[in-house]
Structures are given as structure tokens and as C-alpha cells.
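K.L.:
My questions concern the predicted model and sequence given below.
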Amino acid sequence: MTPSWLLPAFVLVLGYLLGSIPFGLILTRATGAGDLRQIGSGNIGATNVLRTGRKGLAAATLLLDLFKGAAAVLIGGSLVDGGGAMAGAMAFIGHCYPVWLRFAGGKGVATMMGVVTALFWPAGCIFAAVWLAALFGTKWSSVGGMAAAVSAPIAMTAFGRGDLVPVALALALIVLWRHRANIARLARGEEPKIGKARSGAIQSGPAANDPAGE
């Protein structure tokens, strides 16, 4: 007889493994753009891929990171009642803390958007709208990502999806934590805006002065 905990455990592990796929690192290596961990901030997300000067790679990374979050929700939800939120949260954790990269991953904004959209698409639309509005309104990538993350639990609450508020709130808090260095630079007035990184598109080493959100 199969233990009752086995399938939920499988969903959690599957979600984590999906989320931990470092698409940014894979794409940059495969196309000869270098080791993403030695460029710009050293993060594996789309914003750092953009620092290679490859806009197409950055767009592909963004879409794939979004897709893996959504895929985890859809697969988890099809296997276990309530498994969508579980698998989606674990995919987000996997992106931020991938075991393959010694738990040094991205900041999770794109993956969170995929999770939120798959869980409740109206909140996903608000997430995207807030992300773009804050990004282009302030020219700070970090502000766009943080504002979008915070909008998710607010949108869930406004639409009466109280069942999804805890997971959305938890992911938003992790996004803010992952941006703590950006928050400190914003407070000091030292956060560079889009297109104004201190040393151009490509910087060597995981910079302590990560100028953006991913």
C-alpha cells in the first residue's frame, strides 16, 4: 500500500527540481556568452543575462523562468489536491536556492510571476502590470520586481482568494529579503538605474554592487 505522504512529497521535490533549473546559466554557457556567475551581479536571472548584451537570451531566460513556475503549479495541481500552491512555492525556492549552485540562485521575480499566474491569472495580470509600470516608471529593475511581488498578495486579497494569500505573501517576503542589498542602496541613493550600470553591460565577478533585480 502506497503511503499517503508519498505523492505530496513527490510534488514538493518535483516543484523544487523544476524551479532549480538555472536556465540563465545554461543559455549563456550554451551560446558562448560566458559563465553567468562571473558576470554582473552573479545572479542567474534575466536581468543579469541582459548584462551580457544578449537581449534575446535575456528574454528567453525570463520566459523559461516564468514557465517553470507555472509548470510546477499545473503539474502539482494535477497530482494532489492543493498541490499547485505547494509545487509552485517549491519551484520558487528552487530558483532562489538551487542545490546545484550551492544555493546561490536568482531573486525569484519571474518565477513568482509564473506561479502567481498559474494559481490565479487575474493576479498574474496585475503582477505583470505593476512590474512593468514600476520598472519603466522608476528605471530601477529592483523596484519593479519588489513592487510586483508585493502586489500579488494584495491582488489575491482584493479578488477574494484568501486561500492563496499565505503563499503569495510568503513568496513576496522572500523576494524582498533577496533584494535587501538593493533596498540598502536605494536608501543611500546609490542604486543604478537601467542602462547605467557602473562598468557597462559585462562586469567580472559576482559584484557586491549588484545594480538590479535578478
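P.N.:
Good, I have the coordinates.

K.L.:
Only C-alpha atoms from now on, for both contacts and neighbour counts.
P.N.:
OK.

K.L.:
if I pick Arg185, what's in contact with it?
P.N.:
Arg185 makes contact with Glu191 under the criterion C-alpha atoms under 8 Å, 6 or more residues apart in numbering.

K.L.:
secondary structure class for it?
P.N.:
Under DSSP: H, G, I helix; E, B strand; the rest coil, Arg185 falls in the helix class.

K.L.:
biggest helix in this structure by residues?
P.N.:
helix 55-79 (DSSP state H).

K.L.:
If you count neighbours, what's buried in it?
P.N.:
57-77 (16 or more other C-alpha atoms under 10 Å).

K.L.:
Which of the helices or strands spans the spatially closest residue to Cys96 that is not a sequence neighbour?
P.N.:
Nearest residue to Cys96, sequence neighbours excluded (C-alpha to C-alpha, 6 or more residues apart in numbering): Gly105, at 4.4 Å. Using DSSP states H and E, Gly105 sits in no helix or strand.

K.L.:
Please look at Gly105 and Ala91 and confirm they touch.
P.N.:
No. Look at Gly105 against Ala91 with C-alpha atoms under 8 Å: they stay out of range, at 11.9 Å.

K.L.:
higher neighbour count, these two?
P.N.:
The neighbour count for Gly105 versus Ala91, taken as other C-alpha atoms under 10 Å, is higher for Ala91 (35 against 25).

K.L.:
Grab the nearest non-local neighbour of the more buried one.
P.N.:
Ala91 sits nearest to Gly19 (C-alpha to C-alpha, 6+ apart), 3.8 Å away.

K.L.:
What about that neighbour, how many residues nearby?
P.N.:
So Gly19, with other C-alpha under 10 Å, has 32 neighbours.

K.L.:
Look up how far Asn43 lies from the residue nearest the centre of the chain.
P.N.:
The centre of the chain sits closest to Gly108, judged by C-alpha atoms, centre = their mean, with a distance of 1.9 Å. When C-alpha to C-alpha, to the nearest Å is the yardstick, Gly108 and Asn43 sit 10 Å from each other.

K.L.:
want to compare, so here's the second one:
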Amino acid sequence: MTALTILMFSLAYLLGSISSAILVSRLFNLGDPRQQGSGNPGATNIFRLGGKIPAFLVLTFDLLKGTIPVWFSYYLGLQPVHLAFVAVFACLGHMYPLFFGFNGGKAVATALGATLPLGLDLAALLIVTWFLVSYYSGYSSLASLVTFALAPLFTWIIKPDYALPVAILSTLIIVRHRKNIIRLIFNQETKIRDKN
């Protein structure tokens, strides 16, 4: 592993550590999203707290947090497995942000953004899966769980070189949803358009 690879891992984590949900919430005077609504600093909770514009800003930035470091790593010539782990580190930054007390979100948008440079076909398949499940169920968390449960399989079929790190990333995201899983089982989960 080269110094450049380690540098990109570090930069991906630092970029991931910038919590757009908290910054946008401050900009729109919404309070700390970690203490309101679902308690998750992500686009879905910001949508409930502040509406479409703040949620769109958070979603866009969170997608870019995954896309930018992976794109740069690709153009710098990192090996496929290292390229995929750049995505993992970006998501770890979102989940455990250095700048916000290591209390972050679930990294769904960041993970989806990170798949864009790995292949538009793979990214499209994941995004379509998320939208279909969320549309028919009404649950953002269920859509994320189904999408990332299937992500390693999709990746193995389309981009097998990236299957292992995507499986690691999927495991992290599913573990971060453990409370949502319990609420889904007991029919206590909040739907996307619910205002809590």
C-alpha cells in the first residue's frame, strides 16, 4: 500500500466527517438534527424538520462526499480494491465524524455517491432499488436495508473486483440501522413523510 493510497483514505475520512445535515440545520435554524426527529443527521430527517430545500442540499453534499474522493482516487490510479476502500473511509467519516464528536449518520447517501465512479450501471441499480422500496413501503430505512443487503450481489455480478469492500460497506450500513430494524419489526418505524 502506497503513501498516496493512505493519504486518499485519510482525505476521504476527513471529507466524510463534514456533516452537511448539521451545517445545513444551522444555516436554516433547524436545531441539531441529532436531537430531533429520528435523531439521524441525514437527508430524510432534515426533510421532516425543514422541508425539501434543506433536504436537497444535505442529500447533494452527502452524495458528493462519496463521489469526490473515489473519483480523485480513480484518476490517481489507485488499484480497484483500494479505490473501493476509499468509499468505505468516506462512509466511516460520515458515520463517525471527527469534527462532530464521532456522532454521525448512517451514510446511505454517501455510499450511493461513492458507487457512481465504480460504474453508472451499478449506481443506477442501487438507486433504483432504493427508490422502489421507499416508494412502495414509505420507509427510508427499509429501502436502505434492502438496497445494501443486495449491493454485494449486484456488485459481484457487475463489478466483481469491488464485491468484498462493498460487502464490508453494506455490513457497516446495516449495523448502523440496527435500531431501525427493531422498530420495523415492531411496526414503530417512522415513514419518510411523517413529521414525528
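P.N.:
Looks like it came in fine. Since we're looking at a predicted model, the values are computed, not measured.

K.L.:
With adjacent residues omitted, what lies nearest to the aligned partner of Ile192 of the second structure in the first structure?
P.N.:
For Ile192 of the second structure, the aligned residue in the first structure is Ile194 (criterion: TM-score structural alignment). Spatial nearest neighbour of Ile194 of the first structure, chain neighbours left out: Lys139 (5.4 Å); criterion: C-alpha to C-alpha, 6+ apart.

K.L.:
And for Ser73 of the second structure?
P.N.:
Leu83 (6.1 Å).

K.L.:
buried stuff in the helix or strand containing the one you found?
P.N.:
According to DSSP H and E, Leu83 of the second structure maps onto helix 80-95. Using 16+ other C-alpha under 10 Å as the test for burial, helix 80-95 of the second structure gives 80, 82-95.

K.L.:
Also stretch 32-50 of the second structure?
P.N.:
32-34, 36-38, 40-50.

K.L.:
swap in stretch 5-23 of the first structure?
P.N.:
Across stretch 5-23 of the first structure, burial judged by 16+ other C-alpha under 10 Å covers 8, 11-23.

K.L.:
Closest one of the residues you listed to Ser151 of the first structure?
P.N.:
For those, the residue nearest Ser151 of the first structure by C-alpha to C-alpha is Gly19; the value is 21.6 Å.

K.L.:
Now which residue in the second structure aligns to that closest one?
P.N.:
Counting by TM-score structural alignment, the partner of Gly19 of the first structure is Gly16.

K.L.:
you'd agree that match is up against Leu92?
P.N.:
Yes. Here Gly16 of the second structure reaches Leu92: they are 7.1 Å apart, a contact under C-alpha under 8 Å.

K.L.:
superposed on the second structure, where does the helix or strand hosting Pro153 of the first structure end up, distance-wise?
P.N.:
Using DSSP H and E, the element containing Pro153 of the first structure is helix 141-158. After superposition onto the second structure, helix 141-158 of the first structure sits on average 1.4 Å from its aligned residues (mean C-alpha distance after the TM-score superposition for the first structure).

K.L.:
how close does Leu64 of the second structure sit to Ala107 of the second structure?
P.N.:
Distance from Leu64 of the second structure to Ala107 of the second structure, by C-alpha to C-alpha: 12 Å.

K.L.:
Then Arg34 of the second structure?
P.N.:
Arg34 of the second structure is 14 Å from Ala107 of the second structure, by C-alpha to C-alpha.

K.L.:
which residue in the first structure lines up with Asp32 of the second structure?
P.N.:
So Asp32 of the second structure corresponds to Asp35, using TM-score structural alignment.

K.L.:
That match: what's it in contact with?
P.N.:
Neighbours of Asp35 of the first structure in contact, by C-alpha under 8 Å, 6+ apart: 25, 28-29.

K.L.:
Let's see that with 6 Å instead.
P.N.:
Contact criterion C-alpha atoms under 6 Å, 6 or more residues apart in numbering gives no residues in contact with Asp35 of the first structure.

K.L.:
Next: Met90 of the first structure.
P.N.:
Listed by C-alpha under 6 Å, 6+ apart, the contact set of Met90 of the first structure reads 15-16.

K.L.:
How many residues are close by the residue nearest to Ile194 of the first structure?
P.N.:
Lys139 of the first structure: 18 neighbours (other C-alpha under 10 Å).

K.L.:
now Asn196 of the second structure
P.N.:
13.

K.L.:
Would you mind measuring from the closest residue to it other than its chain neighbours to Thr190 of the second structure?
P.N.:
Closest residue in space to Asn196 of the second structure, ignoring its immediate chain neighbours: Gly37 at 5.9 Å, by C-alpha to C-alpha, 6+ apart. According to C-alpha to C-alpha, Gly37 of the second structure and Thr190 of the second structure sit 9 Å apart.

K.L.:
can you check Pro97 of the second structure too?
P.N.:
From Pro97 of the second structure to Thr190 of the second structure the distance is 25 Å (C-alpha to C-alpha).

K.L.:
Those two - which one has more neighbours?
P.N.:
Pro97 (22 against 18).

K.L.:
Ignoring the adjacent residues along the chain, who's closest to the more buried one?
P.N.:
Of all residues not flanking Pro97 of the second structure in the chain, Ser17 sits nearest, at 3.9 Å (C-alpha to C-alpha, 6+ apart).

K.L.:
Give the equivalent position in the second structure for Gly114 of the first structure.
P.N.:
Checking TM-score structural alignment: Gly114 of the first structure goes with Gly113.
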